[in-house]
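Colleague: sequence unknown, structure follows:
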């Protein structure tokens, strides 16, 4: 379960601070390994689409892929295996977007958990959501993007006779913040964030009791100072998200352990249905790698009135054929800002 934790206070110098986690199939490449698969040698988080516009041929977009002048914008983000992304930020304007899957009308999460299901949905006209963050941050402001998504996205899907699975999108800059929801029937709902507080967006919604972990994290964060542009200022929040001291190796081996119950970071677990759902992933010889997920990366972003101010990231990779970690300590999860890489080559403002 991916999540985004954010605090939006437009009167502050650090108007928007966002921490996000990405849970994904354990052998699916992302970042630098994904780029290498496209023949690109680059850092995991970079201006991938400005520097390699051919990547946009791999994902469905309704805006940036149809106006190549927009590619001049310094849009930085992670790179997924399909050529798109789950999060992006325009360094110049400070528009930030982070996409999460959302429930369908049945309550089932709108995800394609297998190659067979992905192929079947593609045959029905479903397109990937991984171009949407790029479209969103290509608008001049978060307010303009929110308005555009409400009108332009449904119109483009209708024009192209395409469908898109439900989603949540955290959309914000230094002036405005929104949670955008695309429903299964194509409706786009926009919820403004008006209070200067801390929020948790998960695949179940914003600050929802349906995701028990949300309140657990909010309670921990209430004891920590709000981060600012100094990377070290994130240490309080990162201690609230850390797995060290909260789950031991013995806890992880216990048959009753389940992911997403007590920590933001998830060691390898089974993304299956039934009784095995969210159990610890066993030895590779005893599990289908396509059913194993874990937290592959996290980022910390600060937006100010002059655009992107701070960008930190950390990640971990397990290549096909390589066994996944069987203990918490072997998973190498971050504990403080010292475990993160600071992106220093930010666009001139």
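Modeller: The structure has been received and is ready for your questions. Predicted model, so just to flag it, every value in this text is computed and none were measured.
Colleague: alpha carbons only for contacts and neighbour counts from here, please
Modeller: Will do.
Colleague: Can you list the buried residues in stretch 269-278?
Modeller: 269-271, 278 (16 or more other Cα atoms under 10 Å).
Colleague: Just the ones of these in strands?
Modeller: 269-270 (DSSP state E).
Colleague: how about the buried residues of stretch 269-278 in CSV, adding distance to residue 32?
Modeller: Shown next, in CSV, are the buried residues of stretch 269-278 (distance: Cα to Cα, whole Å):
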residue, distance to residue 32
269, 23
270, 25
271, 24
278, 28
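Colleague: unless I'm mixing things up, residue 211 is touching residue 202, no?
Modeller: Yes: with contacts counted by Cα atoms under 8 Å, residue 211 reaches residue 202, the gap being 7.3 Å.
Colleague: Of these two, give the one with the bigger neighbour count.
Modeller: Comparing residue 211 with residue 202 by neighbour count (other Cα atoms under 10 Å), the higher total belongs to residue 202, at 24 against 18.
Colleague: ok, and here's another one to check against it:
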């Protein structure tokens, strides 16, 4: 499932440490991590500003000067992102969907409903991380984001609910946007491990939140050395907690037990968007899956380390034959797409 696990320690050299993961169903695939430097294997918004015409932003896509900032972020299929860091300022943002009044989560798989929302003025949330990290500091980002409801109203726009984590070395906040288009800002308690999920910050009703708190109890917080992440990473997956028999149990839901969403079916009947059976006894052309995960460490006005890994399963492609193999990465050495201690 989508979540962020983090600790904020003002005054510490590794002041903000965060692990985030993103799982997406097949109707909303993600793209790749984009970087502001030479090792990029995705397109940067600075190099292709046309990407920003596909997403709604408060300021990042409206001020060309902001495109010169050293921003890294995941590039989703819509041209926005779910996570971003600013190397110039050491500012971080991660967005998660939040339940609507009806309890619905995320973008609806119904094409008709998505079209209805577009006609009603709803805009994507995927530009907000770029907006947030374009400010000089987390405190200034929060001040700017408080204008979101008024800005949306002035343009006749609306936005579905979300949680937005915004942090730098000095401050960390969770912004919650409601169905009623108002927002709440919650300062994060320092020196404690927190779990932000689609149910909220340290939500007691979220089974996985409680499990992560239990598993991390007593473990040291990671730092800029990638190897220091290994104890945390071991708690987020399946290894040692679940096996194939758990997956075969109809009552089991992966996202309630691990930082993992199982593969989906892309069929056209009533099974569409349901998890694929295990072991796989369906046509491989009916299975899709996409997941990414990032580890970030922020110091004072700098990004001290950034690790990124992603995996996609397209229709017809082979996918792991052991359930434990879906639990990636198990150690810091599994971060192959981007493993970047960022210099000062």
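Modeller: Cool, the structure landed. The shown structure was predicted, so the numbers you read here are calculated from the model rather than taken from an experiment.
Colleague: Put one on top of the other, what's the TM-score?
Modeller: Taking TM-score structural alignment, normalised by the length of the second structure as the basis, the two superposed chains have a TM-score of 0.88; 335 aligned residues with a Cα RMSD of 2.8 Å.
Colleague: so who does the spatially closest residue to residue 332 of the first structure that is not a sequence neighbour touch?
Modeller: Spatial nearest neighbour of residue 332 of the first structure, chain neighbours left out: residue 316 (7.8 Å); criterion: Cα to Cα, 6 or more residues apart in numbering. Residue 316 of the first structure sits next to 296-297, 332 when contact means Cα atoms under 8 Å, 6 or more residues apart in numbering.
Colleague: same deal with residue 110 of the first structure?
Modeller: Applying Cα under 8 Å, 6+ apart, we find residue 110 of the first structure in contact with 101-104, 165-167.
Colleague: could you dump the residues you listed to CSV with secondary structure?
Modeller: Formatted as CSV, those follow (DSSP: H, G, I helix; E, B strand; the rest coil):
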residue, secondary structure
101, strand
102, coil
103, strand
104, coil
165, coil
166, coil
167, strand
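Colleague: Could you export those as CSV, including distance to residue 230 of the first structure and neighbour count?
Modeller: Formatted as CSV, these follow (distance: Cα to Cα, whole Å; neighbours: other Cα atoms under 10 Å):
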residue, distance to residue 230 of the first structure, neighbour count
101, 31, 23
102, 33, 24
103, 36, 19
104, 39, 16
165, 37, 22
166, 36, 23
167, 32, 23
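Colleague: The residue nearest to residue 332 of the first structure -> the second structure?
Modeller: Aligned counterpart of residue 316 of the first structure in the second structure: residue 311 (TM-score structural alignment).
Colleague: swap in residue 225 of the first structure?
Modeller: Match for residue 225 of the first structure (TM-score structural alignment): residue 220.
Colleague: related to what we said a few turns ago, any idea how far the residue nearest to residue 332 of the first structure is from residue 18 of the first structure?
Modeller: 20 Å (Cα to Cα, to the nearest Å).
Colleague: Would you check that my belief about residue 22 of the first structure contacting residue 3 is correct?
Modeller: Yes: the pair residue 22 of the first structure / residue 3 is scored as a contact, 7.2 Å apart, by Cα under 8 Å.
Colleague: which one of those two has more residues nearby?
Modeller: Neighbour tally, residue 22 of the first structure and residue 3, criterion other Cα under 10 Å: the higher count belongs to residue 3, 26 against 21.
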